[in-house]
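Trainee: here you go, sequence then predicted model.
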Amino acid sequence: MTYCVAMRLDSGLVFLSDSRTNAGVDQVGTFRKMTVFENPGDRMMVLMTAGNLSISQSIRQIIAERTTTGGKTVWTATSMYEAAQIVGEAVRTVYERDARTLREFGIDFNVSIIFGGQIQGERCRLFQVYAAGNFIEAHNENTYFQIGEAKYGKPIIDRVVTPATTLNEAAKCALISMDSTLRSNISVGLPLDLLIYEQDALSVTRFVTIDEKNQYFQMIRSTWGQQLKTVFEGISDPVWNASPDDGAKALSATNTNSQPVRVQPPHSMLNTNPNPAPLQTLAQQEDGNKQH
């Protein structure tokens, strides 16, 4: 499995991917999930993949080499939308060639893709491409995409990232999102690839491969956990059966009547003594025996 996230911001794009491909007890594999298609001054495009590695590699190779029936490639596409169509066509080509054989061996055609960048003459754009070759584009209402093990790293992005977020803030948020995923799922692992692209640069602006020795990522891992604990401890414990004046601390109030949905035991097992005697400790039992 894997985890990849990309963000489209007013100031550019952020891409982050892990590199784990297998996660068994005695089998851990790595393969870089991020590929850059760059012609400085003309275009800069990034492809990130999750799913079956052989499918992903085949798709990437076709994208790099193939010319469409209209004579277009990712190197000659006049818009990112047209380039995304070429990526979708590559996905369908691999499906038509390999899906049936894979299915005979019990293997699903499993691939997800994030594709984004900028071609001279238009703005930065970001797409998510599905296994059928269709795709959607990021807009201000949904400024990021995730593929792979997305659930663990989603909450922090939802709370922090907007189109106005700076590239450095978005990169920090992406790394925190990745750290949350690394802590919760063994199928995601280091090293990471982080690429920052500034609007209209038309070439890679900043790139780093992050391993376990990276000081900034280690700082995030320790600081984020400590800050979360501090915030957690700073939130008041709930007050049960509170008076209406207790305000935000009140989890339940005396003027409310909440009851669980109960299932009654069979009639033959109903407790005929609704007020059973209180439990006795061993010491109380010994005292009672001495009195007798």
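Mentor: Arrived safely. Fair warning: this is a prediction, and the values are worked out from it, not measured in the lab.
Trainee: use CA for all of it now, contacts and neighbours both
Mentor: Will do.
Trainee: where exactly do the strands run in the stretch 51-200 of the chain?
Mentor: According to DSSP state E, counting those that start in this stretch, the stretch 51-200 of the chain carries its strands in the segments 111-119, 125-129, 135-137, 144-148, 192-198.
Trainee: out of those strands, which one sits most buried?
Mentor: Highest mean neighbour count among these (mean count of other C-alpha atoms under 10 Å): strand 111-119, with a mean of 26.
Trainee: how far does that strand sit from the chain's center?
Mentor: On the basis of C-alpha atoms, centre = their mean, to the nearest Å, strand 111-119 sits 16 Å off its chain's mean C-alpha point.
Trainee: report how many residues lie close to the nearest residue to R92 once chain neighbours are set aside.
Mentor: For R92, ignoring the flanking residues on the chain, the nearest one in space by C-alpha to C-alpha, 6 or more residues apart in numbering is G133 at 5.6 Å. G133: 21 surrounding residues under other C-alpha atoms under 10 Å.
Trainee: ok, now which ones touch the nearest residue to I147 once chain neighbours are set aside?
Mentor: Distances taken as C-alpha to C-alpha, 6+ apart put C4 closest to I147, at 5.4 Å, once the chain neighbours are dropped. Residues in contact with C4 (C-alpha atoms under 8 Å, 6 or more residues apart in numbering) are 15-18, 48-50, 146-148, 150.
Trainee: neighbour-wise, give me the winner out of those.
Mentor: S17 leads the contacts of C4 on contacts (other C-alpha under 10 Å) with 31 neighbours.
Trainee: and the nearest residue to that residue once chain neighbours are set aside, how far from S19?
Mentor: Nearest non-adjacent residue to S17, counting by C-alpha to C-alpha, 6+ apart: C4, 4.3 Å away. Distance of C4 to S19, given as C-alpha to C-alpha, to the nearest Å: 9 Å.
Trainee: what about versus this one:
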Amino acid sequence: MTYCIGMRLNQGLVFLSDSRTNAGVDQVGTFRKMSVFENPGERMLVLMTAGNLSISQAIRQIVAEHIDSNGLSIWNVASMYDAARIVGEAVRTVHQREAKALADCGIDFNVSIIVGGQIGAERCRLFQVYSAGNFIESHDETTYFQIGEAKYGKPIIDRVITPASTLDEAAKCALISMDSTLKSNISVGLPLDLLVYEAGSLAVTRFVTIDEKNRYFRMIRDTWGEQLKSVFENMDNPVWDVAPGTDGRSLASCSTAGKPVRMTMPAQLGNTAQPTTPMQSLAQQVHNGRQH
């Protein structure tokens, strides 16, 4: 499995991916999920993949090399939309070639892709491509995409990131999101690839591969955990059964306590006396034997 995040902001783009493909007791695989298509001064695109590794690698190779009948490729299309379309067509090509053989072996055709970047004077754009080759684009209402193990890292992004967030804020948030995922899921693992792109640069502006020795990421891991514990400990515990409106910490007041849904005992078990179990009988016999 894997976890990848792509963010589109007013200032540019942020991409973060892990590098784990499988995790078992005696087998851990590491393959980098981020690929860069760059012609400095003219275009800068990033592709991140999650899902079946053989499918992902085949798609990436086709995207990098394929030229269609009109002479168009990822290296010369005029817009990011056309670039996303080329990625989608590569997905369909691999599906047509591989899906049946995979299905015969009981393997699903499983791949998810994030592709984003900037071409010429066009604004930065970000897309998510699905297994069918169709895709959607990020807008201000949805400033980011996640693929892979997304659920653990989603809450912090939803609470923090807006289009107005700075690139450094977004990079920090992405790393916290990744740390939350690493903490909760063994199928995501180091090292990480982090790429921060400043709009208008048309070249990679900042990139780092992060391993367990990276001092900033170690600080993120330690500080985030400590701060979460501190915030939790500083929040009041709930107060029960108080008069309405007398305490802002009230979880249940005298008038709103409610009642649980109670199930009805079958009529034939209406006797409330607890039946004696074989274990209770044996214990009682031992006890009586000791008394005698």
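Mentor: Thanks, I have the structure now. Just so it is clear, the model here is predicted, and its values are computed rather than measured.
Trainee: just the TM-score for the two chains, thanks.
Mentor: Remark: TM-score between the superposed chains equals 0.92 [TM-score structural alignment, normalised by the length of the first structure]; 273 aligned residues with a C-alpha RMSD of 0.9 Å.
Trainee: the residue nearest to I147 of the first structure should be in a helix, yeah?
Mentor: No. Under the criterion used here (DSSP: H, G, I helix; E, B strand; the rest coil), C4 of the first structure is strand, not part of a helix.
Trainee: which stretch among the strands of the stretch 51-200 of the first structure comes nearest L167 of the first structure?
Mentor: Counting by C-alpha to C-alpha, L167 of the first structure lies closest to strand 192-198 out of these; the figure is 7.1 Å.
Trainee: average distance between that closest one and the second structure?
Mentor: The superposed strand 192-198 of the first structure is, by mean C-alpha distance after the TM-score superposition for the first structure, a mean 0.1 Å from where its aligned residues fall in the second structure.
Trainee: need the residues that contact that strand.
Mentor: The contact list for strand 192-198 of the first structure (C-alpha under 8 Å, 6+ apart) reads 11-19, 32, 34, 167, 171, 203-211.
Trainee: in strands, which of these appear?
Mentor: Using DSSP state E, the members of those that fall in strands are 12-17, 34, 206-210.
Trainee: any of those residues buried? List them.
Mentor: Among those, those classed as buried by 16 or more other C-alpha atoms under 10 Å are 12-17, 34, 210.
Trainee: now distance to P238 of the first structure too, for the residues you listed, in JSON lines please.
Mentor: Shown next, in JSON lines, are these (distance: C-alpha to C-alpha, whole Å):
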{"residue": "G12", "distance to P238 of the first structure": "43"}
{"residue": "L13", "distance to P238 of the first structure": "42"}
{"residue": "V14", "distance to P238 of the first structure": "39"}
{"residue": "F15", "distance to P238 of the first structure": "40"}
{"residue": "L16", "distance to P238 of the first structure": "38"}
{"residue": "S17", "distance to P238 of the first structure": "39"}
{"residue": "M34", "distance to P238 of the first structure": "45"}
{"residue": "I210", "distance to P238 of the first structure": "41"}
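Trainee: which residue is the nearest non-sequential neighbour of K151 of the second structure?
Mentor: T181 (8.0 Å).
Trainee: any idea how many residues pack against that neighbour?
Mentor: 22.
Trainee: burial of T78 of the first structure, as a residue count?
Mentor: The number of residues packed near T78 of the first structure is 16, by other C-alpha under 10 Å.
Trainee: excluding chain neighbours, what is closest to it?
Mentor: Nearest one to T78 of the first structure, counting by C-alpha to C-alpha, 6+ apart, is I119 at 7.2 Å.
Trainee: same question, Q146 of the second structure
Mentor: Nearest non-adjacent residue to Q146 of the second structure, counting by C-alpha to C-alpha, 6+ apart: I5, 4.7 Å away.
Trainee: and if you look at R206 of the second structure?
Mentor: In space, R206 of the second structure is closest to V196, 5.1 Å off (C-alpha to C-alpha, 6+ apart).
Trainee: counterpart of the one you found over in the first structure?
Mentor: With TM-score structural alignment as the criterion, V196 of the second structure lines up with I196 in the first structure.
Trainee: how near is that match to F15 of the first structure?
Mentor: 7 Å.
Trainee: and the helices in the stretch 101-250 of the first structure?
Mentor: 154-160, 167-184, 215-234 (DSSP state H, counting those that start in this stretch).
Trainee: deepest of the ones you listed, which one?
Mentor: helix 167-184 (a mean of 20).
Trainee: what's that helix aligned against in the second structure?
Mentor: Mapping helix 167-184 of the first structure onto the second structure (TM-score structural alignment) gives residues 167-184.
Trainee: so what corresponds to V63 of the second structure in the first structure?
Mentor: Checking with TM-score structural alignment, V63 of the second structure has I63 as its match.
Trainee: could you do L282 of the second structure as well?
Mentor: Using TM-score structural alignment as the criterion, L282 of the second structure has no counterpart in the first structure.
Trainee: how about the nearest residue to the residue nearest the centre of the first structure, chain neighbours excluded?
Mentor: Against the mean C-alpha coordinate of the first structure, by C-alpha atoms, centre = their mean, the closest residue is A150 at 2.4 Å. Spatial nearest neighbour of A150 of the first structure, excluding adjacent residues (C-alpha to C-alpha, 6+ apart): Y3 at 6.3 Å.
Trainee: now do the contacts for the one you found.
Mentor: Contact analysis of Y3 of the first structure by C-alpha under 8 Å, 6+ apart lists 17-18, 50, 146-150, 178, 181, 188.
Trainee: ok, the closest residue to I176 of the second structure other than its chain neighbours to M7 of the second structure distance?
Mentor: Distance criterion C-alpha to C-alpha, 6+ apart; nearest residue to I176 of the second structure, sequence neighbours excluded, is I220 at 6.7 Å. The span separating I220 of the second structure from M7 of the second structure equals 19 Å under the rule C-alpha to C-alpha.
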